[in-house]
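Engineer: Fold the following.
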Amino acid sequence: MHKFAHILRLGLKELTSLRHDSVLLLFLFYAFTVAIYMPAAGSVIGVHNASVAIVDEDQSALSRQLAQALQPPEFQTPVLLPYAQLDQVMDSGQYTFVINIPARFQTDLLAARQPAIQVNVDATAMSQAFMGAGYIGRIFQRELQAYGGQSDAASKAPVQLTTRALFNTNLEGGWFLAVIQIVNNVTILAIILTGTALLREREHGTLDHLLVLPLTAMEIMLAKIWSNLLVVVLCTWLSLEVVVKGALGVPLSGSMSLFLLVTAVYLFASTALGIFLATLARSTPQFGLLAIPVIIPMLLLSGGSTPLDSMPQWLQWVMQGSPSTHFVSLSAAILFRDAGLSVVWPDLLALTAIGLLFFVIALARFRKSLAS
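Structural biologist: This is a model prediction of the structure:
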């Protein structure tokens, strides 16, 4: 019973220290509000509001039909340009796409002479150039098939493909990005908060005071874990309710309590990792250098930024040992697909096992560092 009381009081000490750290509190507020809202609301995956200009040398009904086919929200209303300004607007970067429809295009098409449309792309606009050119190609192909009377033949094809997007019918990239931002921020804070808290106590001499008390290394570790776990879980819940569901309007259909439980398990693993890194470092700057090559792969290779299936097979197996990989999978399954415990238990079990392993390793290293 005394051990539980020690862990509780040490954890309260950590919370009191956090309450008086205005810089860290401001960073917590930023990480779970602005850092979630701005990427999700401002970053668009795909073509959106791309600028288009058309040089219409044909001046036919078909050329006007092609221009009208490029509509918002993917494209801005096309601007008609004279041919003499084509090079000028491309050099100045005024438009992402400049389409040149040659003279006698409609006549040549009806005569089966296979005329060509020139699509000039400003490739410096990398986020939209490649996908936008594909969009324009498919839109024009559809319009030309309809104009040539091939739409009826296509509708009578023996096999037709019907695509349905589940859980995100409008393919809103910001929905998934908001949750991934929370996962990334939880990862960063879990490692940074516990690591810097331990090093700050060592640099200020507070850790030496704790060692003269009847406390064990496990009690000190568990106190740091539960206090930081409580803060980050509370911030995660508020961010999901206020920012993701409220400000961004993302319909999270899954169980919030199950997700917060998974977050707590993930924090148990990540904070143990942060303590382990802090025992290897002798100062806060050194801890920062050690944390960078650990945090970056956890963020980039966990399946949030790049699908896990797109990675080499050996890297997929390596990332199974990272708690962030399982946390990303659990987050998407619970929040978007409303998966229950009967579905996600394998990932949850793997996450728990990794957390216990990290805790045991960190505890052994922490005891060794205290003895030295």
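Engineer: going forward, measure contacts and count neighbours with C-alpha atoms only.
Structural biologist: Noted.
Engineer: what ranges do the helices span in the stretch 51-200 of the chain?
Structural biologist: In the stretch 51-200 of the chain, the segments counted as helices under DSSP state H, counting those that start in this stretch are 61-69, 86-92, 105-110, 126-147, 151-155, 173-204.
Engineer: Among those, show me which one is buried the most.
Structural biologist: helix 173-204 (a mean of 20; mean count of other Cα atoms under 10 Å).
Engineer: one more to line up against the first:
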Amino acid sequence: MRALTNILQLGIKELRSLARDPALVILIVYAFSLSIYSSATAIPEAPYRATIGVVNEDPSPLSYRILDAFQLPYFLPPQAITHAQMDSGMDEGRYTFTLNIPPEFQQDLLAGRHPAIQLNVDATQVSQAFTGAGHIQQIVSSEVTTFLQRYHGQDALPVEAVVRMNYNPNLDRSWFGAVNSVIDQITMLSIILTGAALIREREHGTIEHLLVMPITPVEIMLAKVWSMGLVVLLASSFALRFVVQTWLAIPIGGSLGLFMLGAALHLFATTSMGIFFGTVARTMPQLGLLIILALMPLQILSGGQSPRESMPEVIQDIMLAAPTTHFIELAQAILFRGAGFAIVWPQLLALTAIGGVFFVIALSRLRKSLN
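Structural biologist: Sure thing, here's the model as predicted:
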């Protein structure tokens, strides 16, 4: 009971120290609010009011049909321009896209020839150019295909692919961006807060006070783990409920309680990593550099930004030792696909085992540093 009391009181002390650190408090608030919103909406999934100029040298029904397909809010009404205006407009930034429909385009198409439409893109408008070029290609191909089918009297293609989008029917990128940002913030903040708590003890000289008290290193470590883990767990639950579900209107497929259980096990591992980094680093700048070196591979190679199946098998095997790999699989299965305990129990077991190993390593390092 005395050990539990010590762990509880030390954890409360950590929470009070965190509350008196405005920089870390602002970081937590930003990470689980504006950072998630910006990650979800930073990359547009479609062009928005993109400017387009058209040099139409073939005043045919097909060319006008293509021009009518550029609709708001994706594109502003196409502006008829000349060749000279096309070059000057691109140079001056008036048009993000310019389209050149060649003479006798419809006639060549009906004759079985393969005429080409020139599309110029202002690549300095990255947010529009990234998605707009693909949309324009799709619009032109769709209109040409529909025109040829009607001309040849074909009602439908002989073979039609029926595609059904599961879990994200509209292919909304913000769904993936928001949830993946919550996962990244949980990992980053848990490592930063626990490592900073240990560095703060050393810089303020309170670590010596703890050493002369009847407190063991495991009690010190458990206090930092539960207190900082609790802060991140509460912040992440707030982000999922009010930022993801309410502000961004993104549905959550599975049980938030099961996700919080997985997040707690993940925090057990990442907070232990933060303690380990806090024993290696002597100052806050050193801790920041160590965290950057650890977070980059954890976020990039764990399957959060790209599928693990597309990575070399050696990398896949190595990253099985990282808690983020199993946590991302668990989080995506629960939040996207509505998976239950029967599906995600292997990830829960893996997180428990990895967390135990990291805890023992960090505790051993902490004992050496205190001695």
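Engineer: Would you pull the TM-score for this pair?
Structural biologist: Superposed pair, TM-score by TM-score structural alignment, normalised by the length of structure 2: 0.94. Supporting alignment: 370 aligned residues with a Cα RMSD of 1.9 Å.
Engineer: one step back: I'd like the helices of the stretch 51-200 of structure 1 as TSV, with distance to Leu351 of structure 1 appended.
Structural biologist: Listed next are these as TSV, based on distance: least, Cα to Cα, whole Å:
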stretch	distance to Leu351 of structure 1
helix 61-69	49
helix 86-92	52
helix 105-110	61
helix 126-147	35
helix 151-155	49
helix 173-204	14
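Engineer: For Thr263 of structure 1, which of those is the nearest?
Structural biologist: helix 173-204 (8.5 Å; Cα to Cα).
Engineer: list the helices and strands that closest one packs on?
Structural biologist: helix 34-42, helix 206-211, helix 217-238, helix 256-280, helix 284-300, helix 323-335 (3 or more Cα pairs under 8 Å, 6 or more residues apart in numbering; DSSP states H and E).
Engineer: got the angle between the last one and helix 173-204?
Structural biologist: Using axes from the mean of the first three to the mean of the last three Cα atoms, to 10 degrees, the inter-axis angle of helix 323-335 of structure 1 relative to helix 173-204 is 140 degrees.
Engineer: And helix 323-335 of structure 1 against structure 2, how far off on average?
Structural biologist: Compared with structure 2 after fitting, helix 323-335 of structure 1 has a mean deviation of 1.2 Å; criterion: mean Cα distance after the TM-score superposition for structure 1.
Engineer: Which neighbouring elements make contact with that helix?
Structural biologist: helix 173-204, helix 256-280, helix 284-300, helix 341-371.
Engineer: Can you tell me which of the helices and strands packed on helix 173-204 of structure 1 is nearest to Ala103 of structure 1?
Structural biologist: helix 34-42 (40.1 Å).
Engineer: what residues does that closest one touch?
Structural biologist: 173-175, 177-178, 181-182, 243-244, 247-248 (Cα atoms under 8 Å, 6 or more residues apart in numbering).
Engineer: just to revisit the earlier point, I'd like the helices and strands packed on helix 323-335 of structure 1 as CSV, with distance to Leu144 of structure 1 appended.
Structural biologist: Below are those laid out as CSV (distance: least, Cα to Cα, whole Å):
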stretch, distance to Leu144 of structure 1
helix 173-204, 30
helix 256-280, 49
helix 284-300, 42
helix 341-371, 47
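Engineer: which stretch among the ones you listed comes nearest Asp58 of structure 1?
Structural biologist: Judged by Cα to Cα, the one of these that comes nearest to Asp58 of structure 1 is helix 173-204, at 38.0 Å.
Engineer: Look up how far Arg104 of structure 1 lies from the residue sitting furthest away from the middle of structure 1.
Structural biologist: Farthest-out residue of structure 1 from its mean C-alpha position, per Cα atoms, centre = their mean: Ala111, at 50.5 Å. Look at Ala111 of structure 1 and Arg104 of structure 1: by Cα to Cα, to the nearest Å, they are 10 Å apart.
Engineer: How much space separates Pro323 of structure 1 from Asp347 of structure 1?
Structural biologist: Counting by Cα to Cα - Pro323 of structure 1 and Asp347 of structure 1 are separated by 9 Å.
Engineer: scratch that, Gly355 of structure 1
Structural biologist: 12 Å.
Engineer: For those two, work out which one has more neighbours and name it.
Structural biologist: Per other Cα atoms under 10 Å, whichever of Gly355 of structure 1 and Asp347 has more neighbours is Gly355, with 23 against 19.
Engineer: Find the nearest non-adjacent residue to the more buried one, please.
Structural biologist: Ala269 (3.8 Å; Cα to Cα, 6 or more residues apart in numbering).
Engineer: for that neighbour, what are its contacts?
Structural biologist: Contacts of Ala269 of structure 1 (Cα under 8 Å, 6+ apart): 323, 351-352, 354-356, 358-359.
Engineer: what's the answer for Ala133 of structure 2, then?
Structural biologist: Val121.
Engineer: What of Ala322 of structure 2?
Structural biologist: Applying Cα under 8 Å, 6+ apart, the residues near Ala322 of structure 2 are 298, 302, 354.
Engineer: So the second one: helix, strand or coil?
Structural biologist: Read that as Ser302 of structure 2. coil (DSSP: H, G, I helix; E, B strand; the rest coil).
Engineer: That one contacts Asp317, doesn't it?
Structural biologist: No. Ser302 of structure 2 is not in contact with Asp317 according to Cα atoms under 8 Å; the separation is 10.7 Å.
Engineer: Which residue of those two possesses the greater neighbour count?
Structural biologist: Comparing Ser302 of structure 2 with Asp317 by other Cα under 10 Å, the one with more neighbours is Ser302, at 25 against 10.
Engineer: Leu363 of structure 2 versus that one, what's the distance?
Structural biologist: 25 Å.
Engineer: Check Ile192 of structure 2 too.
Structural biologist: With distances taken as Cα to Cα, Ile192 of structure 2 is found 17 Å from Leu363 of structure 2.
Engineer: If anything else comes up later, I'll come back, but that's it for now.
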